[in-house]
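Colleague: Got a predicted structure here, sequence first:
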Amino acid sequence: MAVAWLALATPPTIDTSEEKPGGDTTVFEEGLNAFSFPAANLDEEGRTNFAIGNSFFRRNWVEAPSSTSARDGLGPHFIARSCGGCHVQDGRGAPPNTFKNGITAEQPIGLLFRLSVLDAQGAPQHEPTYGEQFTNSAVQDVRPEGKVRIRYTELPGQFADGTRYSLRQPHYRFTDLGYGPMQPGTLVSPRIAPQMPGVGLIDAITEADILANVQQQAGRSDGIHGMANRVFNPFAGKDVVGRFGWKANTGSLAHQSAAAFNGDIGITSEKFPREDCTPKQKDCAAAPRGGEKGGSEIDNATLKKVIQYQATLAVPARRGYDNVDVRRGQALFAQAQCAVCHRPSHTTGASAFPSLRGQKITPYTDLLLHDMGKGLADGRPDGLANGQQWRTPPLWGIGLIPDVNNHSFLLHDGRARNTLEAILWHGGEADAARQEVLKMPKADRDALVKFVNSL
């Protein structure tokens, strides 16, 4: 099939509106700050709120008690001191990349680890000693939960034309445990911090649009059958379709943001009022709390500004969208059925932010859960998601990650060192697409990668 594309006199045409993946919110920016601009159509008031939210997104929170009660309450356990600590330059996190004797020599920041154990009925529960999330930092007089060690083994393979490649398989271990051993059989799920631009537009996609993807795929004969996760959204006060997180385990940008403040930085809010201190972590429970008069450590007004900042981060325009190789790569992307899960376009619906409403956008995601095979499995259920399912991640901005964050590590744990490796890790429902790529000659592979990196 790949050879047929090489024989085409002219590549298929594309919709020129794809140059602006965020619709009217799109900005024409590249380089280090490409992910950090406000939506192009944001009004003056919106830009003022954007700047205020940005300050709380980037600045470090401090330990309590502090003279600055608006920013105290860090921890007791935490991964980062700010949102920007994981999402550097509003970009993508990465696993540690320095090694000693084959093991990572640094502690991860933009890579977190969810923990759970299965009860007698097979339902996931928080690990009894270390809770829902492993944290490797702590405030004074509180023990860190421990350290993360990562090593990789190389898995060699080759394309049909004989070209060799190698994929790296991660292995995780927890050491220097502060509160004793974990329960045997603990399930561990690594999660990298994704790039931020466009999250407000994703939030504005209607549930009906997401569920339509389920119906469209239900009748397929090739085994590509995505499903929606359903989660309780504390801001809506009800179960909703999940859309954020690597397993679509949060139901809105507000839900995702407040949960991350709580789990990653240790900052409480109205909807997440408790620290994740387990019964064995008595020093954690006894640590001072921030905020005023025992209230939330981040108040509703400040949290709202942070959410608005994230929601109105602009998606950068595509580069070379009309390049002949990019256009041919897009045709190959569709031919290999990649565009079934990575659905190109949506139109946004209602939003608290007028600039995001009614925008034709091209995030390249169906926001559904798909079985990605044993190679990528974490074995950990999350809502309706099983241990082999992952949400289809949006692809927009992927080609600018090296400019913004000086790396190209992809997938949910950063194991893929580049776009092609990420494709080759696809299995399960995407295995047929992977097989098509393995058959492609180098010119086609290069065109495919060039297209993805133009997004």
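Modeller: Great, that's in hand.
Colleague: CA atoms for contacts and neighbours, from now on please.
Modeller: Fine.
Colleague: which residue ranges form the strands in the stretch 1-150 of the chain?
Modeller: For the stretch 1-150 of the chain, the strands defined by DSSP state E, counting those that start in this stretch cover 77-78, 99-100, 103-104, 111-118, 124-125, 133-134, 137-138, 147-158.
Colleague: just those strands: most buried one?
Modeller: Of the strands of the stretch 1-150 of the chain, the one with the most neighbours on average (mean count of other Cα atoms under 10 Å) is strand 77-78, at a mean of 27.
Colleague: Output the contacting helices and strands for it.
Modeller: Counting contacts by 3 or more Cα pairs under 8 Å, 6 or more residues apart in numbering; DSSP states H and E, strand 77-78 packs against strand 137-138.
Colleague: Structure two is appended below for comparative analysis:
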Amino acid sequence: MIHLPLASVFVFAAAVAQAETRISTLEDVHLDTIPRTVEEHARIADVTALAVDFSKPEAFETLSAGKATVRVRRNRDAFSQPSENMEFDKQLNFRVGNGLFKKIWVSSPSSTRASDGLGPLYNARSCQRCHIKDGRGHPPEANDENAISMFLRISVPGGDVPDIEGFHATQPHPSYGGQLQDFTIAGLPSEYRLKVSYQEIETFLADGERVELRAPSYEAANPGYGPFGGEAMFSPRVAPQMIGLGLLEAIPAADILALADPEDADGDGISGRPNVVWSREFARAMLGRFGLKAGMPTVHEQSAAAFSGDIGISTPLFPAESGDCTALQVGCLAAPDGEDPERDGFEVDQTAMDLVTFYSRNLAVPSRRNVDDAQVLRGKEMFYQAGCPACHQPKFVTHRLVDQPEQSFQLIWPYSDLLLHDMGEGLADERPEAVANGREWRTPPLWGIGLTQQVSGHSYFLHDGRARSLLEAVLWHGGEGQAARDNVAQMPRVDRDALIAFLESL
């Protein structure tokens, strides 16, 4: 664990306090909205109320994404469909965006000028290489250095305290930047090789069932640009699934903030709080929604940051042609780039970014399965009895939007509050991100989770893929999730199996 100097702790605490007093000023400046009427507010409160009758499905429960929901495909393309309510003339934009998402980038100079600019340092050669089939990535197996859609974020304590809500208690590593890249163009050393090993932890449930959890240990081996130093903080990240992002972006910030209870005023042991981040796009503090710690405010900013950090591609929002290279990586900064006057001097211009953003916003959520099955209904009741909805908020209604009909005024079922929660020491990475501390993670949406094996070819869950099943993922819950975890562990086998069946139906 890295400890901040005492003076930094006081500064950080003051900044967080300032954030919480000003949090009510957060606005959805990224959306062109139509205000709700008093009658609509009443209807929304009624339709998003938590379930109380588990004898039958709720109205519209099969439509996880409202009218944007698509029929389930029985192959690996289940997460790669456009919003069902998308107008025909927009589907070309979706497919062009898909092409850019899957494009394999090459290093400069190259005869394929439209595809050069890779690196110099990178984690993948395309977006699809991490978000495999628009689903989850997965970590390397033990002692396998070929990490698959996984990397380590890196930072050191410190950073300035800007006059914004999102105080960053960390800053990029002076030699390695904000994340470690394990690949590089010819002639340059890569930053590291990721090694992982696992220790099996034996756990017994109340009925005697034995479960093996695997606790990972990570090593940033073969550092290419000098030692990391004792203050370096690392955080393992596996690429999350891509579905429903535009709908999450369209949830009113006020509805998310209404669920926050940072002081646990209601005494239920759940003290979710929002991450407040600085938006490079809008030059203001905004509600964080995307990323494993809710460190990004919009789909566009998340996508542009990934181009820069993961592939080394410049965009108008992140214009550095050398990506995440630092001032100390002289050879990296001097490497040729693919910036092109025909693309406004970037490797990906704003037109292309708009297409990638449109694609990412409109990857559709498949419909629920087996919602009226008796075991699934029993599992839903167990989900509620265990206390899971305290973080995994079932329903929201999105904003009315002027220019995004696909996401406008939809009843959606993401099963997430998009807030930060302390998940205990077992899942802690000890690395702050904006307001989030080293034990906090954003509640991940659960929609589509039952299709993970079908789409991604594995059933690895949590931020680093350590859990090999949904039950293992539940049993890793600590902190604010401890009570729910213990409730599941105490269930009879028949009820626990029903709970898993319910999750697999999402």
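Modeller: Here it is on my side, so go on. Keep in mind the model is a prediction, meaning the values are calculated, not measured.
Colleague: Any idea what the TM-score is?
Modeller: TM-score for the superposed chains, counting by TM-score structural alignment, normalised by the length of the first structure: 0.94, backed by 441 aligned residues with a Cα RMSD of 1.7 Å.
Colleague: on that earlier part again, select, out of the strands of the stretch 1-150 of the first structure, the one closest to residue 384 of the first structure.
Modeller: strand 124-125 (11.1 Å; Cα to Cα).
Colleague: all strands for the stretch 151-300 of the first structure, in order.
Modeller: 164-175, 187-192, 230-233, 238-241.
Colleague: Please tabulate the strands of the stretch 1-150 of the first structure in TSV, including the columns distance to residue 32 of the first structure.
Modeller: What follows is the strands of the stretch 1-150 of the first structure, written out as TSV (distance: least, Cα to Cα, whole Å):
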stretch	distance to residue 32 of the first structure
strand 77-78	27
strand 99-100	26
strand 103-104	26
strand 111-118	21
strand 124-125	40
strand 133-134	30
strand 137-138	28
strand 147-158	28
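Colleague: Could you identify which of the strands of the stretch 151-300 of the first structure is most buried?
Modeller: strand 187-192 (a mean of 21).
Colleague: So which bit of the second structure is that strand matched to?
Modeller: Using TM-score structural alignment, strand 187-192 of the first structure lines up with residues 233-238 of the second structure.
Colleague: Please compute how far the matching stretch lies from its chain's middle.
Modeller: Centroid displacement of stretch 233-238 of the second structure relative to its chain, using Cα atoms, centre = their mean, to the nearest Å, is 13 Å.
Colleague: average gap between it and the first structure?
Modeller: Following the fit onto the first structure, the mean deviation recorded for stretch 233-238 of the second structure is 0.9 Å by mean Cα distance after the TM-score superposition for the first structure.
Colleague: how many neighbours does the residue nearest to residue 453 of the second structure when sequence neighbours are not counted have?
Modeller: Distance criterion Cα to Cα, 6 or more residues apart in numbering; nearest residue to residue 453 of the second structure, sequence neighbours excluded, is residue 459 at 5.2 Å. Look at residue 459 of the second structure: counted by other Cα atoms under 10 Å, it has 20 neighbours.
Colleague: got it, and residue 28 of the first structure?
Modeller: Residue 28 of the first structure has 15 nearby residues by other Cα under 10 Å.
Colleague: contacting residues for the aligned residue in the second structure for it?
Modeller: When the second structure is aligned by TM-score structural alignment, the residue opposite residue 28 of the first structure is residue 71. Contacts for residue 71 of the second structure (Cα atoms under 8 Å, 6 or more residues apart in numbering) come out as 366-367.
Colleague: All the helices of the stretch 351-455 of the first structure, in order from the start?
Modeller: 401-405, 419-424, 431-439, 442-452 (DSSP state H, counting those that start in this stretch).
Colleague: among those, which is nearest residue 372 of the first structure?
Modeller: helix 431-439 (8.0 Å).
Colleague: Looking at the strands of the stretch 1-150 of the first structure, which is nearest to residue 441 of the first structure?
Modeller: Among the strands of the stretch 1-150 of the first structure, strand 147-158 sits nearest to residue 441 of the first structure (Cα to Cα), with 11.7 Å.
Colleague: quick one: the closest one to the second structure mean distance?
Modeller: Looks like 0.4 Å for strand 147-158 of the first structure (mean Cα distance after the TM-score superposition for the first structure).
Colleague: what residues does that strand touch?
Modeller: 102-105, 107-108, 136, 164-177, 438.
Colleague: how about residue 417 of the second structure, what's its partner in the first structure?
Modeller: Using TM-score structural alignment, residue 417 of the second structure sits opposite residue 366 in the first structure.
Colleague: circling back: let me have the helices of the stretch 351-455 of the first structure in TSV, extended by mean neighbour count and distance to residue 157 of the first structure.
Modeller: Shown next, in TSV, are the helices of the stretch 351-455 of the first structure (neighbours: other Cα atoms under 10 Å; distance: least, Cα to Cα, whole Å):
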stretch	mean neighbour count	distance to residue 157 of the first structure
helix 401-405	20	25
helix 419-424	19	10
helix 431-439	19	10
helix 442-452	20	15
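Colleague: Those: which one's closest to residue 11 of the first structure?
Modeller: Across the helices of the stretch 351-455 of the first structure, closest to residue 11 of the first structure is helix 442-452 (Cα to Cα), at 11.3 Å.
Colleague: And for that closest one, what's in contact with it?
Modeller: 2, 6, 161, 321, 325-330, 332-333, 395, 398-399, 419-420, 437.
Colleague: if you set the cut-off to 10 Å instead, what comes out?
Modeller: 2-3, 5-6, 159-161, 163, 318-321, 323-333, 364, 395-399, 418-420, 423, 437-440, 453-454 (Cα atoms under 10 Å, 6 or more residues apart in numbering).
Colleague: By how much does that helix deviate from the second structure on average?
Modeller: Once fitted to the second structure, helix 442-452 of the first structure is off its aligned match by 0.6 Å on average (mean Cα distance after the TM-score superposition for the first structure).
Colleague: can you tell me what part of the second structure that helix aligns to?
Modeller: Using TM-score structural alignment, helix 442-452 of the first structure pairs with 493-503 in the second structure.
Colleague: circling back: tell me the residue in the first structure aligned with the residue nearest to residue 453 of the second structure.
Modeller: So, by TM-score structural alignment, residue 459 of the second structure is matched to residue 408.
Colleague: now the helices for the stretch 251-400 of the second structure?
Modeller: Using DSSP H, counting those that start in this stretch, helices in the stretch 251-400 of the second structure cover 253-257, 299-306, 330-334, 350-361, 374-386.
Colleague: Just send those back as a markdown table, with mean neighbour count and distance to residue 135 of the second structure too.
Modeller: Listed next are the helices of the stretch 251-400 of the second structure as a markdown table, based on neighbours: other Cα under 10 Å; distance: least, Cα to Cα, whole Å:
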| stretch | mean neighbour count | distance to residue 135 of the second structure |
| --- | --- | --- |
| helix 253-257 | 17 | 25 |
| helix 299-306 | 20 | 15 |
| helix 330-334 | 15 | 31 |
| helix 350-361 | 21 | 12 |
| helix 374-386 | 21 | 24 |
